[in-house]
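Engineer: Dropping a prediction and its sequence here:
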Amino acid sequence: MTANTPARTPVTLLGLGAMGTALARTWLAAGHPLTVWNRTPARAEAPAAEGAKAAESTASAVAASTLVVVCLLDDDSVGTALDGVDLTGKDLVNLTTTTPAQARARAAWAEERGARYLDGGIMAVPPMIGVPEAGGYVFYSGSRELFEQHRQTLAVPAGTAYVGEDAGFAALHDVALLSAMYGMFAGAAQAFALIRGEDIDPVAFAPLLSGWITAMTGPHVLGTAARLKSGDYTTDVVSNLAMQVAGTPTFLATAEGQGVSPELIGPYFGLMRRRLDAGSGEEDLAGVVDLLRR
């Protein structure tokens, strides 16, 4: 660092699991003074060898920097780690995986203790941290002022996406996207199960499956979003609900013939049937979303 190089923002990082360790390495590599703490002190040895200061307690770690980043196991761990710690004047960024309700409660908890609060949902796995071309990013919600002030520092490990002042929105975006991911994984599992007992190479089948999911997902997601926003579920419908429900017995019969359980696709087909029975045969599938709302 030269005289003309701007000073890097000091960071305190609580939690050195796989993700925390990856975050620590990227901030250190970028020249940020880093103080670390972990419940198991041995986890701090590697970042300390790379230049981090290992704190003996969360209190001393928090005292070392204005910007405090937390990446622990769960919300209870955050409460335990920071119990009794003076947070006055601190900027607390919580990257711990929580529910939206827990994030909102933790934001209120932090503000009561004199801290600004930002919640984060990490859309990456540890190997993607510090690798911009990997495409990882973090959703942030809560104090906009805090986010804008520390945007450059927070962008060092991964891209940033601010989604609102409601502290629960980052967690909600995180879980919503991951829920969609697992839904696609379920569909892929069903497809592989159907061919499993046949003389079909799963490796040769995989590009067909991946390409089909990609081709279908984009238009479906964008179309559903537009229909939900407009409230008109019959706009630009290509395959209406009546037509799609009429085809579901073929899928179920094929699964039975292949000795494959329908437990992954059966519930979704049931929702489609319920929507059809309510008189929505000319719609697309957007109405299923309303059936899921309690």
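Structural biologist: Cool, the structure landed.
Engineer: When you work out contacts or count neighbours from here on, use the C-alpha atoms and nothing else.
Structural biologist: Fine.
Engineer: And the residue nearest the centre of the chain, which helix or strand is it part of?
Structural biologist: The residue lying closest to the centre of the chain (CA atoms, centre = their mean) is Asp174, at 2.9 Å. Using DSSP states H and E, Asp174 sits within helix 169-195.
Engineer: Not counting its neighbours along the chain, what's nearest the residue nearest to the centre of the chain?
Structural biologist: In space, and not counting its chain neighbours, Asp174 is closest to Gly121: 5.4 Å by CA to CA, 6 or more residues apart in numbering.
Engineer: my guess is the one you found contacts Ala176, does it?
Structural biologist: No - the pair Gly121 / Ala176 is not scored as a contact, 10.9 Å apart, by CA atoms under 8 Å.
Engineer: wait, what's in contact with the residue nearest to Asp174?
Structural biologist: Counting by CA atoms under 8 Å, 6 or more residues apart in numbering, Gly121 touches Leu95, Thr96, Thr97, Val138, Phe139, Tyr140, Ala170, Ala171, His173, Asp174.
Engineer: what's the answer for Asp174, then?
Structural biologist: Contacts of Asp174 by CA under 8 Å, 6+ apart are Gly121, Ile122, Met123, Phe139.
Engineer: Let me know the helix or strand that the residue nearest to Asp174 is in.
Structural biologist: strand 116-123.
Engineer: The residue lying closest to Leu271 once chain neighbours are set aside and Arg275: what is the separation?
Structural biologist: Using CA to CA, 6+ apart and skipping the chain neighbours, the partner closest in space to Leu271 is Val288 (6.3 Å). Note on Val288: its distance to Arg275, by CA to CA, to the nearest Å, is 7 Å.
Engineer: Check Gly31 too.
Structural biologist: 56 Å.
Engineer: Equivalent analysis for Glu282, please.
Structural biologist: Distance from Glu282 to Arg275, by CA to CA: 11 Å.
Engineer: out of those two, which sits in the more crowded spot?
Structural biologist: Arg275 (22 against 17; other CA atoms under 10 Å).
Engineer: Can you spell out which helices and strands pack onto the helix or strand hosting the more buried one?
Structural biologist: Element membership of Arg275 [criterion: DSSP H and E] is helix 266-277. Judged by 3 or more CA pairs under 8 Å, 6 or more residues apart in numbering; DSSP states H and E, helix 266-277 is in contact with helix 241-257, helix 287-292.
Engineer: and these as TSV, adding mean neighbour count and distance to Ala215?
Structural biologist: Shown next, in TSV, are the helices and strands packed on helix 266-277 (neighbours: other CA atoms under 10 Å; distance: least, CA to CA, whole Å):
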stretch	mean neighbour count	distance to Ala215
helix 241-257	15	18
helix 287-292	14	21
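Engineer: Among the contacts of Asp174, which one lies nearest to Gly51?
Structural biologist: Relative to Gly51, the closest of these is Ile122; by CA to CA it sits at 24.7 Å.
Engineer: what's near enough to touch the residue nearest to that closest one when sequence neighbours are not counted?
Structural biologist: Using CA to CA, 6+ apart and skipping residues adjacent in sequence, the residue nearest Ile122 is Val138, 4.4 Å away. Applying CA under 8 Å, 6+ apart to Val138 gives the contacts Gly120, Gly121, Ile122, Met123, Ala124, Ala158, Gly159, Thr160, Ala161.
Engineer: Included below, for side-by-side comparison, is a second structure:
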Amino acid sequence: MTSVTVLGLGPMGRALAAAFIAAGHPTTVWNRTPGKENGLDATVAGTAAEAIAASPLVVVCVRDYAAAQAILDPGALNGRTLVNTTGGSPAQARELASWAAAHEIGYLDGVIVATTAAIGGPEATLFYSGPADAYEKHRGTLAALGENTTHLGEDPGRAAAFDASLQDMLWTSMSGVVHMFALAEAEHIDAADIAGHAKALLGFFPDLIDLLAGQVAAGHYPGDAGTLEATAATMDHVLSAIRAKNLDNGVLSAARAEVQRAIDAGHGSDGFGRLAARFTGAAGGGAS
């Protein structure tokens, strides 16, 4: 069994170490603050460099990229594979990958889409990007962290880009959810009464994502399922209700303004997917 080093024993780092240990991998751990290794059947290193030297595969999971760079010893890492599961931007991932390459360190960038409780089980999803040979070499070991692992490509920033894109959808959507509750409360509707109806309304969402993905991929935005002009009218009704209750309308107003810009550019009969072209600066591209 390949030995593994885990740097960083915050809640997620500890979960990663526990999963490797449970799968039978000899595991060495290090954390800046002593004591967090308590209860783990692991070898505890006195320094980050000692921990790195103990294993051919080094997994780092700390607060941010600055913290990761501060503890990564290029001399100790030389000839080893570094898997960075510290959250960050695609640009940061590519920058760290370049640093690793300059020091002859194998590098994979990893993104964890799971709670700490899910790590090591069937519900844990992990994305990796970087050299395919590095991923294949350690694929079996990394499988200890979760059953749903995907190598997204050679670009080291690709996993972080997937994560940022998905998180963009998540938090924009979550903002809409809490705003829904605020408007409902203002209209004397209990959150529990509307929650079930909200979930039913979103039942069409997976199919809608597929529809919009097809439009964006093809650069063709038919309004068969609803035009931007019709969308604008619906948004205006909702904004009227929000303003009547003196609630903040910044998010929906911004979305409504983007729809109007597309309409003003002559795309009122197009579908909602047209906005993706506008966001990327390709407003004139693609046929309706």
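Structural biologist: It's in. Since the model is a prediction, treat every value here as computed from it, not as a measurement.
Engineer: re earlier: the helix holding Arg275 of the first structure to helix 241-257, inter-axis angle?
Structural biologist: 150 degrees (axes from the mean of the first three to the mean of the last three CA atoms, to 10 degrees).
Engineer: Now helix 266-277 of the first structure: buried residues?
Structural biologist: Buried residues in helix 266-277 of the first structure, counted by 16 or more other CA atoms under 10 Å: Phe269, Leu271, Met272, Arg273, Arg275, Leu276.
Engineer: aligned partner of Ile129 of the first structure in the second structure?
Structural biologist: Counting by TM-score structural alignment, Ile129 of the first structure lines up with Ile119 in the second structure.
Engineer: Over to Met19 of the first structure?
Structural biologist: Met19 of the first structure maps onto Met12 in the second structure, by TM-score structural alignment.
Engineer: Would you mind listing the residues in contact with its match?
Structural biologist: Going by CA under 8 Å, 6+ apart, the list of residues near Met12 of the second structure reads Cys61, Thr115, Thr116.
Engineer: Could you rerun that using 7 Å?
Structural biologist: Residues in contact with Met12 of the second structure (CA atoms under 7 Å, 6 or more residues apart in numbering) are Thr116.
Engineer: got it, and the one 3 residues further on?
Structural biologist: Under the criterion of CA under 7 Å, 6+ apart, the contact list for Ala15 of the second structure reads Thr116, Ile119.
Engineer: Going along the chain, name the helices of the second structure.
Structural biologist: 11-22, 48-53, 65-71, 74-77, 90-102, 132-142, 158-186, 191-201, 205-218, 228-244, 250-262, 274-279 (DSSP state H).
Engineer: In a markdown table, list the ones you listed along with distance to Val4 of the second structure.
Structural biologist: As requested, the helices of the second structure are exported to a markdown table (distance: least, CA to CA, whole Å):
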| stretch | distance to Val4 of the second structure |
| --- | --- |
| helix 11-22 | 8 |
| helix 48-53 | 9 |
| helix 65-71 | 17 |
| helix 74-77 | 13 |
| helix 90-102 | 18 |
| helix 132-142 | 8 |
| helix 158-186 | 22 |
| helix 191-201 | 42 |
| helix 205-218 | 38 |
| helix 228-244 | 53 |
| helix 250-262 | 45 |
| helix 274-279 | 42 |
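Engineer: Of all these, which one is nearest Met1 of the second structure?
Structural biologist: helix 132-142 (8.0 Å).
Engineer: Onto which residues of the first structure does the closest one map?
Structural biologist: With TM-score structural alignment as the criterion, helix 132-142 of the second structure aligns to 144-154.
Engineer: Give me the mean distance between that stretch and the second structure.
Structural biologist: In the superposition against the second structure, stretch 144-154 of the first structure averages 1.2 Å from its aligned positions (mean CA distance after the TM-score superposition for the first structure).
Engineer: Pull out the buried positions in that stretch.
Structural biologist: Arg144, Leu146, Phe147, Arg151, Thr153, Leu154.
Engineer: For the corresponding residue of the first structure for Asp109 of the second structure, give me its contacts.
Structural biologist: Aligned by TM-score structural alignment, Asp109 of the second structure pairs with Asp119 of the first structure. Listed by CA under 7 Å, 6+ apart, the contact set of Asp119 of the first structure reads Val93, Asn94, Leu95, Ala103, Tyr140, Ser141, Gly142, Ala167, Ala170.
Engineer: measure Arg8 of the first structure to Ala171 of the first structure for me?
Structural biologist: 28 Å.
Engineer: More neighbours: those two, which one.
Structural biologist: Ala171 (26 against 14).
Engineer: and the counterpart of Asp74 of the first structure in the second structure, how many neighbours?
Structural biologist: Alignment note (TM-score structural alignment): Asp74 of the first structure maps to Asp64 of the second structure. Close neighbours of Asp64 of the second structure, defined as other CA under 10 Å, add up to 13.
Engineer: so Asp64 of the second structure touches Thr85, yeah?
Structural biologist: No - if you go by CA atoms under 7 Å, Asp64 of the second structure and Thr85 don't touch, sitting 9.6 Å apart.
Engineer: counterpart of Asn78 of the second structure in the first structure?
Structural biologist: Asn78 of the second structure maps onto Thr88 in the first structure, by TM-score structural alignment.
Engineer: show me what contacts its match?
Structural biologist: Counted by CA under 7 Å, 6+ apart, Thr88 of the first structure has contacts Arg113, Gly114, Ala115.
Engineer: how about 10 Å then?
Structural biologist: Residues in contact with Thr88 of the first structure (CA atoms under 10 Å, 6 or more residues apart in numbering) are Ala63, Thr66, Ala110, Glu111, Glu112, Arg113, Gly114, Ala115, Arg116.
Engineer: Apart from its neighbours in sequence, what residue is nearest Pro127 of the first structure?
Structural biologist: Closest to Pro127 of the first structure by CA to CA, 6+ apart is Ala22, at 7.5 Å.
Engineer: Buried ones only from the contacts of Val138 of the first structure, please, as a PyMOL command.
Structural biologist: Per 16+ other CA under 10 Å, the buried members of these correspond to this PyMOL selection:
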select buried, resi 120+121+122+123+124+158+159+160+161
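Engineer: out of the contacts of Val138 of the first structure, who's nearest Ile265 of the first structure?
Structural biologist: Taking those together and measuring to Ile265 of the first structure by CA to CA, the closest member is Met123, at 26.5 Å.
Engineer: Surely the closest one touches Gly135?
Structural biologist: Yes - contact criterion CA atoms under 10 Å: Met123 of the first structure and Gly135 qualify, at 9.0 Å.
Engineer: shared neighbours, the two?
Structural biologist: What both Met123 of the first structure and Gly135 touch, as defined by CA under 10 Å, 6+ apart, is the set Ile129, Ala158, Gly159.
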